[in-house]
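**Q** Structure for this input, please:
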Amino acid sequence: MPAGDTPDGPVTVQWREDLIRALADFRGRLTPDAPLGARTWFRVGGAAELLVQPADARDLALALRHIPLEVPVRVLGACSNTIIRDGGIDGVVIRLGRGFAEIAHDGNGLIAGAACLDMTVAEHAATCGLAGMEFLAGIPGALGGAVSMNAGAYGSDISTILDWVEIITRDGEALRLPGGALKFSYRHALVPQGAVVVRTRLCGQPSNTLAIRERIAQIRAAREAAQPVRARTGGSTFRNPAPDISDRKAWELIDAAGCRGLTLGGAQVSEKHCNFLLNTGNATAAELEELGEMVRLRVREHTGVTLEWEIRRIGRPLGRAAATPLCKETTA
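**A** Coordinates of the predicted model:
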């Protein structure tokens, strides 16, 4: 049952109705009880209590200023590394679209919006003869999410190329921060609490366009050969352990624990790359998450290593009551 509904019909959520009225000048889209599953790479999950799709940065700032501080706010990008639980997401979900997808050549770098797909950024850099961003061709998703989690692949990550980032804070203020202010670590960036990444400047090095394109083609071919890129999946499920914990990668630990091909309902551990979970066609978010926990348990029992989730699991399970606005959503 979608968030906000009962067997007798829709329920009025007062904060939501008040917010929609307050955003009379909003130029984007406001959608109550918006289904989210089809927007994710896994194709699972419930609805957003209110989906906010701003037209541009000014629109986003307007919305953030008016959203009550006690209402949870969640930003979704391309949803490539996300499981949205079957009960949906309480509060506001922000989705950045076309107004945040511009890319411009800027000397030895690119200025790119948070909604730009990582692959598009890599290809644009090649067109401009800028090397150093090829690794983005191997990362599914959008640039805002890549910055927020310091995404990386094929020997590089966002921290190596980020010059500055523009954000809009929870109170609607626009700020530009140098890359170093995010204090990057492995798959982590210190983006201010509640802030939304809207634009970045990425640095490159002038190089031969054909050589850059060849490197992108190699990355795409390697990814195609090793990963189930045409399946309903969410990218790497678990982070690789730190070297002082294990010298084996996550997939090696999963394989050693006998989890390759393991299934639960419509969810499956990929046969091709066992650090990927798959929706084989009719999986629920609960099945995907439970299967992931089964893998973690088996790996811990077999190797003594506790794998940490890389995929975000957000929202609430089906059947669990919606949180009150005073209860901040917790995430794993």
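**Q** all contacts plus neighbour counts: C-alpha atoms, from now on.
**A** Noted.
**Q** Can you show me the helices along the stretch 151-300 of the chain?
**A** Listed in chain order, the helices of the stretch 151-300 of the chain (DSSP state H, counting those that start in this stretch) span 209-226, 250-256, 285-303.
**Q** and of these, who's closest to residue 38?
**A** The closest of the helices of the stretch 151-300 of the chain to residue 38 is helix 285-303. By C-alpha to C-alpha, the value is 12.3 Å.
**Q** list the helices and strands the closest one packs on?
**A** strand 82-84, helix 250-256, strand 263-264, strand 267-269, strand 277-279 (3 or more C-alpha pairs under 8 Å, 6 or more residues apart in numbering; DSSP states H and E).
**Q** ok, back up a step: same list, the helices of the stretch 151-300 of the chain, but as JSON lines with distance to residue 125 and mean neighbour count please.
**A** Shown next, in JSON lines, are the helices of the stretch 151-300 of the chain (distance: least, C-alpha to C-alpha, whole Å; neighbours: other C-alpha atoms under 10 Å):
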{"stretch": "helix 209-226", "distance to residue 125": "9", "mean neighbour count": "16"}
{"stretch": "helix 250-256", "distance to residue 125": "31", "mean neighbour count": "20"}
{"stretch": "helix 285-303", "distance to residue 125": "36", "mean neighbour count": "19"}
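**Q** picking that back up, please identify which of the helices and strands packed on helix 285-303 is closest to residue 215.
**A** Closest to residue 215 of those, according to C-alpha to C-alpha: helix 250-256, at 24.6 Å.
**Q** for the helices and strands packed on helix 285-303, which one sits closest to residue 176?
**A** Nearest of the helices and strands packed on helix 285-303 (C-alpha to C-alpha): strand 82-84, 26.9 Å.
**Q** before we move on, the earlier item: now render the helices of the stretch 151-300 of the chain as JSON lines, adding distance to residue 44.
**A** Formatted as JSON lines, the helices of the stretch 151-300 of the chain follow (distance: least, C-alpha to C-alpha, whole Å):
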{"stretch": "helix 209-226", "distance to residue 44": "23"}
{"stretch": "helix 250-256", "distance to residue 44": "24"}
{"stretch": "helix 285-303", "distance to residue 44": "6"}
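**Q** ok, residue 234 - contacts?
**A** 41, 42, 79, 80, 81, 82, 83, 276, 277, 278, 311 (C-alpha atoms under 8 Å, 6 or more residues apart in numbering).
**Q** if you skip the residues just before and after it, what's nearest to it?
**A** residue 81 (4.5 Å; C-alpha to C-alpha, 6 or more residues apart in numbering).
**Q** So what's the residue count around that neighbour?
**A** Around residue 81 there are 22 other residues, counting by other C-alpha atoms under 10 Å.
**Q** one step back: distance to residue 178 added to the helices and strands packed on helix 285-303, as JSON lines?
**A** As requested, those are arranged in JSON lines below (distance: least, C-alpha to C-alpha, whole Å):
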{"stretch": "strand 82-84", "distance to residue 178": "27"}
{"stretch": "helix 250-256", "distance to residue 178": "32"}
{"stretch": "strand 263-264", "distance to residue 178": "44"}
{"stretch": "strand 267-269", "distance to residue 178": "39"}
{"stretch": "strand 277-279", "distance to residue 178": "35"}
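**Q** Could you also give me the structure for this second sequence? I'd like to compare it with the first:
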Amino acid sequence: MDSLSYTPRGVLTPQRSLADLTWLRVGGPADWFFQPADEDDLAAFLKALPADVAVFPMGVGSNLIVRDGGIRAVVIRLGRGFNGIEVDGETVTAGAAALDAHVARKAAQAGRDLTFLRTIPGSIGGAVKMNAGCYGSYVADHLISVRIVTRAGEVQTLPAEALNLAYRSSQLPEGAVIVSATFRAAEGEPGALEARMVDQIAKRDASQPTKERSAGSTFRNPSGASSTGRADDTHELKAWAVIDKAGMRGATLGGAQMSEKHSNFLINAGGASAHDLEQLGEEVRKKVLQTQGISLEWEIMRIGEY
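**A** The predicted structure follows:
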């Protein structure tokens, strides 16, 4: 990126290491790292950015492996100007940088039920992109619309249907950055909603390595999925079960390990490189395919160069 016709009001940093921004604490640098001041700043920046420069929107790095060679792109990370949460009747509008857990709690305080978001790591932008869900509810069940800034710097509002939300996936315009999302939330009694979330947290902590450096579920459940994305909650076949059957619970490679507590969680047990983590994941996929004829698909996003 030799020149830029726009001087951003936000922070533009060259060769910014991303390791400290991912939950797994691995990865090389981004060619450029941009933290826009607000939506107008983001739109003007993208409009001025040369068309041949790739863009990668990054949330809080909760579902991400950045490879050791880094990313040949401008990584865009939204901050405080994009984390507002507003409740208006049955609708909840949240900035893309708002944490899922914060949205669930603020909605509950207002008597609105988005409790399924409480235990999902990450921010709203990533939750929409991945059609995140648990306990039988998904983003697709609640999403009304998203506000985006396109790669060309245009601000658009897209109805949920335009995203073609499916199991752990969505279809967004290439290079688009989600800036906010609006959800429909059923009414609920605040105390009961809070109690439900407390129970969800307890169940999660009992079954998942929440104190370890992980990126959540490593692989998608191999059951396929309906357009609503619910198949993983109803099908008997689970990723952790086929990993166990392959004998890969607790498997290690360098500083990487498949968790003993939950075998579908890949963890940085200490000093792991991105290569260690990804290669261990590939070893798991290979073993599951050899032993059961099942090809696991990554749920963790892996980006950048080796």
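**Q** TM-score, when you put one on top of the other?
**A** Here the TM-score for the pair of chains, by TM-score structural alignment, normalised by the length of the second structure, is 0.95; 298 aligned residues with a C-alpha RMSD of 1.3 Å.
**Q** Tell me the counterpart of residue 118 of the first structure in the second structure.
**A** Using TM-score structural alignment to pair residues, one finds that residue 118 of the first structure aligns to residue 100 in the second structure.
**Q** So that match sits against residue 117, correct?
**A** Yes. Counting by C-alpha atoms under 8 Å, residue 117 is a contact partner of residue 100 of the second structure at 5.3 Å.
**Q** need the contact list for residue 167 of the first structure.
**A** Residues in contact with residue 167 of the first structure (C-alpha under 8 Å, 6+ apart) are 174, 175, 176, 177, 195, 196, 197, 198, 199.
**Q** quick one: contacts for the aligned partner of residue 165 of the first structure in the second structure?
**A** Taking TM-score structural alignment, residue 165 of the first structure has residue 146 as its aligned residue in the second structure. Residue 146 of the second structure makes contact with 157, 158, 159, 160, 178, 179, 180, 181, 182, according to C-alpha under 8 Å, 6+ apart.
**Q** now do 6 Å
**A** 157, 158, 180, 181 (C-alpha atoms under 6 Å, 6 or more residues apart in numbering).
**Q** Look up how far residue 28 of the second structure lies from the nearest residue to it once chain neighbours are set aside.
**A** Spatial nearest neighbour of residue 146 of the second structure, excluding adjacent residues (C-alpha to C-alpha, 6+ apart): residue 181 at 4.3 Å. Applying C-alpha to C-alpha, to the nearest Å, the value for residue 181 of the second structure to residue 28 of the second structure is 30 Å.
**Q** who has more neighbours, the two?
**A** For residue 181 of the second structure versus residue 28, the count of surrounding residues by other C-alpha under 10 Å is larger for residue 181: 25 against 22.
**Q** Give me the distance between that one and residue 7 of the second structure.
**A** Applying C-alpha to C-alpha to residue 181 of the second structure and residue 7 of the second structure gives a distance of 28 Å.
**Q** cool, residue 152 of the second structure as well?
**A** Distance from residue 152 of the second structure to residue 7 of the second structure, by C-alpha to C-alpha: 17 Å.
**Q** more crowded one of the two?
**A** residue 152 (17 against 11).
**Q** Excluding covalently adjacent residues, which one is nearest to that one?
**A** Distance criterion C-alpha to C-alpha, 6+ apart; nearest residue to residue 152 of the second structure, sequence neighbours excluded, is residue 47 at 4.9 Å.
**Q** The one you found: neighbouring residues, count only.
**A** Count around residue 47 of the second structure with other C-alpha under 10 Å applied: 18.
**Q** for residue 144 of the first structure, same thing?
**A** That count, for residue 144 of the first structure with other C-alpha under 10 Å as the rule, works out to 29.
**Q** Let me know the secondary structure of it.
**A** Of the three states, residue 144 of the first structure takes helix under DSSP: H, G, I helix; E, B strand; the rest coil.
**Q** Just want to check the distance between the counterpart of it in the second structure and residue 147 of the second structure.
**A** In the superposition onto the second structure, residue 144 of the first structure corresponds to residue 125 when matched by TM-score structural alignment. Going from residue 125 of the second structure to residue 147 of the second structure by C-alpha to C-alpha gives 10 Å.
**Q** do the same with residue 41 of the second structure
**A** From residue 41 of the second structure over to residue 147 of the second structure (counting by C-alpha to C-alpha), the distance is 15 Å.
**Q** Just list the residues touching residue 52 of the first structure, thanks.
**A** Contact analysis of residue 52 of the first structure by C-alpha under 6 Å, 6+ apart lists 30, 94.
**Q** That one: what secondary structure?
**A** strand.
**Q** quick one, which of the helices of the stretch 151-300 of the first structure is nearest to residue 263 of the first structure?
**A** Per C-alpha to C-alpha, nearest to residue 263 of the first structure of those: helix 285-303, 7.2 Å.
**Q** Would you check the span in the second structure matched by the closest one?
**A** Residues 274-292 of the second structure are matched to helix 285-303 of the first structure when aligned by TM-score structural alignment.
**Q** mean deviation (superposed) between the matching stretch and the first structure, please.
**A** Taking mean C-alpha distance after the TM-score superposition for the first structure, the mean distance separating stretch 274-292 of the second structure from the aligned residues in the first structure is 0.3 Å.
**Q** Tell me which of the helices and strands packed on helix 285-303 of the first structure lies nearest to residue 235 of the first structure.
**A** When these are compared by C-alpha to C-alpha, strand 277-279 sits nearest residue 235 of the first structure, at 7.9 Å.
**Q** average distance between the closest one and the second structure?
**A** Following the fit onto the second structure, the mean deviation recorded for strand 277-279 of the first structure is 0.5 Å by mean C-alpha distance after the TM-score superposition for the first structure.
**Q** Which among the contacts of residue 167 of the first structure count as buried?
**A** Listed as buried from those are 174, 195, 196, 197, 198, 199; burial here means 16 or more other C-alpha atoms under 10 Å.
**Q** and those residues, which two are the farthest apart?
**A** Farthest pair in those, by C-alpha to C-alpha: 195 and 199, 12.2 Å.
**Q** Give the equivalent position in the second structure for residue 205 of the first structure.
**A** Matched by TM-score structural alignment, residue 205 of the first structure corresponds to residue 186 in the second structure.
**Q** How about the contacts made by its match?
**A** Residues in contact with residue 186 of the second structure (C-alpha under 6 Å, 6+ apart) are 112, 113.
**Q** returning to what we had before: contacting residues for the match of residue 118 of the first structure?
**A** Neighbours of residue 100 of the second structure in contact, by C-alpha under 6 Å, 6+ apart: 117, 123, 124.
**Q** Provide a ChimeraX selection command restricted to the buried entries of those residues.
**A** One line in ChimeraX is enough to select the buried members of the contacts of residue 100 of the second structure, burial here meaning 16+ other C-alpha under 10 Å:
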select :117,123,124
